[in-house]
Every structure is written in structure tokens, then in C-alpha cells.
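Participant: for reference, the sequence and a predicted model appear below.
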Amino acid sequence: MRKFKRIHEAAIKRKGGESKLAALLTPVASSEQLLGVPDERYLAQLTRCVFNAGFHWRVITAKWDGFEEAFEKFDIGRLLTKSPDEWEAYIEDTRIIRNWQKIQTVFENAVMVDEIAHEHGSFGKFFSEWPVSDQVGLMRYLHKQGSRLGGKTAQWFIRFTGKDSFMLTGDVVTALIANGLEINPNASSQRDLKKIQEAFNDWHHETGLPYTHLSKLLSYSVGDNVPVEVLTGYQGSQTVTA
């Protein structure tokens, strides 16, 4: 694989200089910040990412206040004590997207968050202590223990909480392959994910940069050159753990 310096230089050139690029490389959340996030906000973020899948994110953004109201601000105790009839009533609730399979994930992921909290003290403690160098393991865990957290949904959840992480967008995968990593274009097998994790670990040790920044720099080094002002607003609009 190439040294990361060349990738960084390509991103600087494409984004119009170091100062413009720096505006896109926002700080990642510290372990202390992640630890301080209440469990219900993690459930809210999980829910938002699940519902985003298959819908344009602006649709979910426009209805999000209704989600917060309908799901009791994601109070886990309240959600876990709702009766089956109360859950079925959400099918008629116009405050939310009335997709029954996704509505069920709110309960199922509330169970997961609650079980993790009982085992570790809080979901935030579990989540903040999971090593960044094993993001693939965290993704696998969330997929196995949670509901509809496969594919990129777990990746978006991790990213939108602010935890240091990489994203396997099309541009990131293209850049990984272009820079010498031998993986399939869909980058979904455990073999490919292991190689990707190792590449990010190596580049992190080489540069000292957060994984989030490494991932963004890879993305900015190839593909469509999306304007800086378009990119700056997206992540903040999706974060509900802050």
C-alpha cells in the first residue's frame, strides 16, 4: 500500500487547499464524551440510522421531532413496558414512518441497549471502551445482537455518534483499491473487512490521524469533487446523541 502522505496531498489539492480541507476534518468524540451520552440517545441514533436506510435522509430529518415524541424520547424503560397493542398502534401513527419491520427494531434495539447496560454499567461505557482498532468487531457485534444493523447501518451509527471510525462509502473503497489494497469492490466479506481494518490501523500508526479523518481523506482523494459547503452540513444534521 502507498504511504498516506500521497493520499493526503491529493485530498488537499482537490478541496482547494489545507484550510478548506481542515473545515471538513472535524474533531472526533473523546471516550469521556461518549461515556457521558445517555443510553436513550444511543437508541435514538440507532433508530435514526435504521430508518435512514432505504429513505432519503431528509425525509427522516423532516419527521424526526415526531419520532422523538412518538417514541417517548427513546426512554428505554417506557419502551420496554409498552404492550403489544401499543406497539401495533404505531402502524397508524403519522408522526413517524409507518414501516412495521422498522418500528419493531425500536423495541428490539431497546432490548439490546438495555442488556448491554446491565452487563457493562451503561451502553456508553461499552461503546466508548470498544477499541477503534477493532471497528470491524464492533460492527459484527451490533449486527449480531441488534436488529437491522447490518451493511452500512452500523457504520453510520458509529460515525454519527462521533466515535472515531471509518466509513466504507464507494469513494473510500475505490481509494483503498487504488492505493494497493486487494479487496473486492463490495468490501463486505470478513476477509476484506479484516484487510481494511489492518490498513486503517497501519495508516493511523503512520500518521497519528484519527480513523475518521483517514476515511474522509481517502474519500476526498477520488470520485466526484463535492463542494466543501455541501459536505460540512451533513453529519451534524444526522447526529442525535449530542
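Facilitator: Thanks, I have the structure now. Everything numeric here is computed off the predicted structure, so don't read it as measured data.

Participant: all contacts plus neighbour counts: C-alpha atoms, from now on.
Facilitator: Fine.

Participant: which elements pack onto the helix or strand that contains R48?
Facilitator: If you go by DSSP states H and E, R48 is part of helix 39-52. The contact analysis (3 or more CA pairs under 8 Å, 6 or more residues apart in numbering; DSSP states H and E) places helix 39-52 against helix 57-70, helix 100-120, helix 123-129, helix 153-160.

Participant: could you point out the helix or strand that follows the shortest one?
Facilitator: Going down the chain from helix 123-129, the next helix or strand is helix 135-145, by DSSP H and E.

Participant: gap between the residue nearest to the spatial centre of the chain and W87?
Facilitator: Geometric centre of the chain, nearest residue: W156, 2.2 Å, by CA atoms, centre = their mean. To W87, W156 is 26 Å away according to CA to CA, to the nearest Å.

Participant: same question for H213.
Facilitator: 40 Å.

Participant: have a look at these two and say which one is more surrounded.
Facilitator: H213 (21 against 16; other CA atoms under 10 Å).

Participant: put this beside the first:
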Amino acid sequence: MKKTPFATKPPAKKARAAANKAARPKKPQPLDAIVGADGLARPPWAAVDPLLKHYYDTEWGMPVRDEHGLFERLSLEAFQSGLSWATILRKRDAFREAFAGFDPDAVAAFDDKDVERLMADERIIRNRAKILATITNAVATIRLREEGGLPALIWSFQPHATPAPRTIADIPTTSAESIALSKALRKRGFVFVGPTTMHALMEATGIVDTHLVDSHRRGSSGVWPRE
């Protein structure tokens, strides 16, 4: 049979090619803090991209104790699930505009027209389940005011000690506290609040300090000592 210029590889060849690709040694990823040209040590994820570097230097790990701030970060962590945080950061201004500045009262009032508006907005992550989750969580945030509010609940899960990681491999992705927080939020009607997502929220909002020990940001939140 004469081959055409666009003939594809037979299944056996495709399988061998995939196996060979998988067998190739992967480039090792850096695990330790990286000292930048400015002389400051940062984790690998925040050492190169200017946007991530600025976020790490000025915001990540600093305490967030207000309802609005925690609702926004809870929402963005949910949208980040399965994606890179850099993707979310680049779209954050658009998210804020699309979701009424992440005002829980405004978002809780979103209806079907708002959902379709958001699904048509190419500037944000157009995931219907995550959009609906944000609205659901806004309603739950308002309801939680009767129990003292979202900040009080989230910060009640602050642990007695924080990790002291020397490499990226030392940083946990869940904890007993993030598991308990996830259960507490789900009990109150929140969704997209799994233990890993809640651990990331706790890291980002200063509830735990997972800055590498050698990082220039270690202990900068005022919540935990540098050690």
C-alpha cells in the first residue's frame, strides 16, 4: 500500500515512541532557595517570573484577616485547581472585575444571566463548575456571619507550629489543620475547598509559614518567628 505524505505512525510505533519519551531522563528541578541578582533568596517558583517574584515578595504569606480578602483568595484558589498560580495571577484583575470585586453580597446575588456572562468572558477561567462554586461560597460566606464570620472560622485552624522547610520537597501539601478546615467549610455549604486547596490558602494568607528557611521572606508575616 502506497504511503501518503500525511500517513501517521502505526500504533506499535506510537507506543514505542511514547515509551522512549517516558524513559528519557527528566531535567531535575531545583529544590533549594535560589539567590537572585538582587541577593535575595526565593523558592524556585518565585525566582524567575517577574509577576510571581513580585507576588512572593509583597503578598504571599502575609496575613489576611478580613472577610473580603479571604473570600477572594478562597475563590481564586478554587479557580487555580488544576492550573498554575501564574495563570490566575495574570487574570486576577479580570476576575475582580467579573466578580464584582469579590464582594460576597454582590456575588451571592448572581443569577443565571451572570453565569452566562462569566462563561462568555474570555479573560477569566470559563469553568462553569468553578463559577457556580464561587456563587455558592458567597452565599455560604454570608450565612457564616451568624457564627462569627469567615475570618474567625478559617483562622481558628491556625496550628500551634509551622513547618520549617529547607527544600521544596520538605513543604507539605496538606496538614491535619487543612483537612479539618476543609471538613468545617464543607459542613457549612462551601464547595471546592479540598484539603490541598485549603493548605494552599493557609500558606498564602499567613496562617502557616512555609517559606523556605533560607528565603528572605521567612518570618516576615509577623505571625510566625523566623526561627
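Facilitator: It's in. Quick caveat, the model's predicted, so the values are computed rather than measured.

Participant: which residue lines up with the residue nearest to the centre of structure 1 in structure 2?
Facilitator: Matched across to structure 2, W156 of structure 1 falls on A200, judged by TM-score structural alignment.

Participant: and that match, how far from V107 of structure 2?
Facilitator: 23 Å.

Participant: before we move on, back to that, name the residues that touch the helix holding R48 of structure 1?
Facilitator: 60, 68, 73-76, 97, 102, 105-106, 109-110, 113, 117, 122-124, 148-149, 153-154, 156-157, 160-161, 238-241 (CA atoms under 8 Å, 6 or more residues apart in numbering).

Participant: and these, which are buried?
Facilitator: Neighbour-count burial (16 or more other CA atoms under 10 Å) applied to the contacts of helix 39-52 of structure 1 gives 60, 73-76, 97, 102, 105-106, 109-110, 113, 117, 122-124, 148-149, 153-154, 156-157, 160-161, 238-241.

Participant: re the thing from before, any chance of the helices and strands packed on helix 39-52 of structure 1 in JSON lines, plus distance to D93 of structure 1?
Facilitator: JSON lines is the format used below for those (distance: least, CA to CA, whole Å):
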{"stretch": "helix 57-70", "distance to D93 of structure 1": "8"}
{"stretch": "helix 100-120", "distance to D93 of structure 1": "11"}
{"stretch": "helix 123-129", "distance to D93 of structure 1": "29"}
{"stretch": "helix 153-160", "distance to D93 of structure 1": "24"}
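
Participant: which among these is found nearest to S31 of structure 1?
Facilitator: Judged by CA to CA, the one of the helices and strands packed on helix 39-52 of structure 1 that comes nearest to S31 of structure 1 is helix 123-129, at 5.1 Å.

Participant: once aligned to structure 2, how far is that closest one on average?
Facilitator: Helix 123-129 of structure 1 differs from its equivalent in structure 2 by a mean of 2.2 Å after superposition (mean CA distance after the TM-score superposition for structure 1).

Participant: and that helix, which stretch of structure 2?
Facilitator: The aligned range for helix 123-129 of structure 1 is 150-156, by TM-score structural alignment.

Participant: buried residues in that stretch, which are they?
Facilitator: Under 16+ other CA under 10 Å, the buried positions of stretch 150-156 of structure 2 are 150-151, 153-155.

Participant: who's in contact with whatever residue of structure 1 lines up with G101 of structure 2?
Facilitator: Aligned counterpart of G101 of structure 2 in structure 1: K73 (TM-score structural alignment). Taking CA under 8 Å, 6+ apart, we find K73 of structure 1 in contact with 40, 44, 67.

Participant: could you save those residues as CSV and add columns showing distance to F4 of structure 1?
Facilitator: Shown next, in CSV, are the contacts of K73 of structure 1 (distance: CA to CA, whole Å):
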residue, distance to F4 of structure 1
E40, 38
A44, 35
F67, 41
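
Participant: pull out the buried residues from those.
Facilitator: 40, 44, 67.

Participant: please say which position in structure 2 the second one maps to.
Facilitator: Yep, that's A44 of structure 1 we're talking about. So A44 of structure 1 corresponds to E72, using TM-score structural alignment.

Participant: its match and A19 of structure 2: what is the separation?
Facilitator: From E72 of structure 2 to A19 of structure 2 the distance is 43 Å (CA to CA).

Participant: equivalent analysis for R145 of structure 2, please.
Facilitator: 54 Å.

Participant: residues near L35 of structure 1, how many?
Facilitator: So L35 of structure 1, with other CA under 10 Å, has 18 neighbours.

Participant: once you drop chain neighbours, what's closest to it?
Facilitator: G124 (4.5 Å; CA to CA, 6 or more residues apart in numbering).

Participant: buried stuff in stretch 109-123 of structure 2?
Facilitator: 110, 115, 118-119.
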